[in-house]
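K.L.:
starting from these lines, generate the structure:
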Amino acid sequence: MAQATASSRRGDRRRAFLLDAAIAVFMEAGYAGASMDRIVQRAGGSKATLYRYFPSKADLFAAIIETLVAQMTAPIDRRAVSATGDLAATLTAFARTYLDVLLEPRSLALYRMVMGEGGRFPDLGQVFFDRGPGRVVQQLAAYLRDCGWERAGVPTELPAREFLSLVRADLHLRALLGVGVADAAARSRAVDRAVAQFLAQSPSGGAGGAGTCAKCDH
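P.N.:
Take a look at the predicted model:
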């Protein structure tokens, strides 16, 4: 049992090492310019080992997306929208973390890579959405639901998407196009505006009107 566990750990470490090497190659060369040979050269070892973990270049690319998205959203997961009574403060903290992660150079590179290869590998776009943006929406929607944000017949995923759209404004698009990444002050202003606009349209009688999360435990 101990030997099997040790072997499994070595395998996990080797897989992670191969992924790190592949991430570097894909970021440098893009999908078209990356090759399994080049990744093996970066990582060391044999091509047979690489293919044992990742049967094809497409499988490797999918694994890279899953790994990078998990790393990209980890700060948001750690922030874990908390059940405090101060709705505005929680939304502000959530939005700041979200925007900071979204505008990181590696996150921007990941978005560009997925958009560039989405036509050839549509499944990768679905993996990216489900593990990244989709997961953020679900996390925020659950918090809004706990705060009594429901409107008649409208799931909280809708206001969650609206809020994240307000936070992004045009900052994400401008960064993706390489026409400027917002500094800390600009991000802070964007977050403050988004929170104010979002709370201004809170459901009648809902928690947002008072800036508190009425259904949260204290």
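K.L.:
C-alpha only now, for contacts and for neighbours.
P.N.:
Will do.
K.L.:
now the helices for this protein?
P.N.:
Secondary structure of the chain by DSSP state H: the helices cover 2-33, 36-43, 47-53, 57-79, 87-102, 105-117, 122-131, 133-146, 157-168, 171-177, 184-200.
K.L.:
dump those helices to TSV, plus mean neighbour count.
P.N.:
Listed next are those as TSV, based on neighbours: other C-alpha atoms under 10 Å:
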stretch	mean neighbour count
helix 2-33	15
helix 36-43	16
helix 47-53	15
helix 57-79	17
helix 87-102	20
helix 105-117	17
helix 122-131	17
helix 133-146	18
helix 157-168	19
helix 171-177	16
helix 184-200	16
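K.L.:
can you pull the contacts of the residue nearest to Pro75 when sequence neighbours are not counted?
P.N.:
Take Pro75 and drop its neighbours on the chain: the residue closest to it by C-alpha to C-alpha, 6 or more residues apart in numbering is Thr97, 6.9 Å away. Under the criterion of C-alpha atoms under 8 Å, 6 or more residues apart in numbering, the neighbours of Thr97 are 75-76, 79.
K.L.:
how about Leu166?
P.N.:
Neighbouring residues of Leu166 by C-alpha under 8 Å, 6+ apart: 194, 198.
K.L.:
to compare with the earlier structure, here is another sequence to fold:
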Amino acid sequence: MENDTANNEARTEIIAKVAFVLRQERATATYIESAVGKAGIDRELIIAVFGSMHGLILEMISELTDVLVRPLHRSQIHQTLRDVLIEFGGCVVDTHSTSHLVALYRIALTEATRHSGIGRKFFERGPGRLTTCLAQYLERISAEFNRCQIDNSMRLADAFLSLLGDNLELFNERASAGKGCVQNQDDAVIEAVDLFCRGILAEAQ
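P.N.:
Here you go, the predicted structure:
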């Protein structure tokens, strides 16, 4: 029990230190080894705790995905589809904007060109799991509460995440050009959610 506690504490501390470095270098991060070194962590400790550098990358993306899908798992019966998607979309946008997620994506892409296998595992624990959890939520509300007709949950989940990303990119372009048609990122999320919900209702009719 003491060993498990110590190991969990080490995992938490390592992830926090590496995440801090990655947040500082989100636009330039390329190699996990570099981030670990700048965090002042010995390679041997990474191997002992995570099994490998790739193990650290996968653990970090799994932890971030846990945060992203939380609104889908804790949704309540009284919440509408729109309510849950606004909370979920806001979480996705905030995490992309403020966390080490972007840096992890950059590192994973680099690693995928160096080592086979890491790209697939990263996708399964990151964007793939995000899409699957959203699809499962859409299926659940359709089956349990009959709130809307869901015919292809994976297609709809992909469509929502793409729409969210496109709308956020458009928001950033407007903000950079000083053409603030939307006031903030929350408005961009709400706009994407409303477009998506209207699309579902149109298909159901």
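K.L.:
that older thread, of the contacts of Thr97 of the first structure, which are reproduced in the second structure?
P.N.:
Contacts conserved in the second structure for the contacts of Thr97 of the first structure, using both residues aligned by TM-score structural alignment, their matches' C-alpha atoms under 8 Å: Pro75.
K.L.:
separation between Ala182 of the first structure and Ser188 of the first structure?
P.N.:
According to C-alpha to C-alpha, to the nearest Å, Ala182 of the first structure and Ser188 of the first structure sit 10 Å apart.
K.L.:
nope, Ala200 of the first structure is what I meant
P.N.:
For Ala200 of the first structure, the distance to Ser188 of the first structure - C-alpha to C-alpha - is 18 Å.
K.L.:
cool, Ala80 of the first structure as well?
P.N.:
On the measure of C-alpha to C-alpha, Ala80 of the first structure and Ser188 of the first structure end up 20 Å apart.
K.L.:
please apply the same query to Lys47 of the first structure.
P.N.:
Distance from Lys47 of the first structure to Ser188 of the first structure, by C-alpha to C-alpha: 47 Å.
K.L.:
ok, Thr67 of the first structure next?
P.N.:
28 Å.
K.L.:
cool, Tyr51 of the first structure as well?
P.N.:
Between Tyr51 of the first structure and Ser188 of the first structure the computed distance is 45 Å (C-alpha to C-alpha).
K.L.:
ok, Thr97 of the first structure next?
P.N.:
Look at Thr97 of the first structure and Ser188 of the first structure: by C-alpha to C-alpha, they are 11 Å apart.
K.L.:
mutual contacts of those two, please.
P.N.:
By C-alpha under 8 Å, 6+ apart, no residue touches both Thr97 of the first structure and Ser188.
K.L.:
quick one: what's aligned to Phe26 of the first structure in the second structure?
P.N.:
Matched to the second structure by TM-score structural alignment, Phe26 of the first structure sits across from Leu22.
K.L.:
quick one: its match from Phe123 of the second structure, how far?
P.N.:
Leu22 of the second structure is 19 Å from Phe123 of the second structure, where distance means C-alpha to C-alpha.
K.L.:
and for Gly51 of the second structure?
P.N.:
19 Å.
K.L.:
next one: Ala29 of the second structure
P.N.:
Taken as C-alpha to C-alpha, the span from Ala29 of the second structure to Phe123 of the second structure is 18 Å.
K.L.:
cool, and Asp166 of the second structure?
P.N.:
20 Å.
K.L.:
ok, now Val18 of the second structure?
P.N.:
20 Å.
K.L.:
then Leu163 of the second structure?
P.N.:
19 Å.
K.L.:
now Glu25 of the second structure
P.N.:
According to C-alpha to C-alpha, Glu25 of the second structure and Phe123 of the second structure sit 22 Å apart.
K.L.:
do the same with Thr110 of the second structure
P.N.:
14 Å.
K.L.:
can you check Ile107 of the second structure too?
P.N.:
Distance from Ile107 of the second structure to Phe123 of the second structure, by C-alpha to C-alpha: 13 Å.
K.L.:
how about Val69 of the second structure?
P.N.:
The gap separating Val69 of the second structure from Phe123 of the second structure is 15 Å, by C-alpha to C-alpha.
K.L.:
Asp158 of the second structure now?
P.N.:
In terms of C-alpha to C-alpha, Asp158 of the second structure sits 14 Å off from Phe123 of the second structure.
K.L.:
distance from the chain centre to stretch 104-113 of the first structure, please.
P.N.:
Here stretch 104-113 of the first structure is found 10 Å from its chain centre; the criterion is C-alpha atoms, centre = their mean, to the nearest Å.
K.L.:
hmm, I typed the wrong one, I wanted stretch 168-179 of the second structure.
P.N.:
22 Å.
K.L.:
with stretch 28-38 of the first structure instead?
P.N.:
Here stretch 28-38 of the first structure is found 24 Å from its chain centre; the criterion is C-alpha atoms, centre = their mean.
K.L.:
what's the counterpart of Ile57 of the second structure in the first structure?
P.N.:
Superposed on the first structure with TM-score structural alignment, Ile57 of the second structure falls opposite Phe61.
K.L.:
likewise for Leu195 of the second structure?
P.N.:
Across the alignment, which pairs residues by TM-score structural alignment, Leu195 of the second structure is matched by Arg193 of the first structure.
K.L.:
contacts only, for its match.
P.N.:
Val167.
K.L.:
try 10 Å
P.N.:
92, 166-167, 169, 187 (C-alpha atoms under 10 Å, 6 or more residues apart in numbering).
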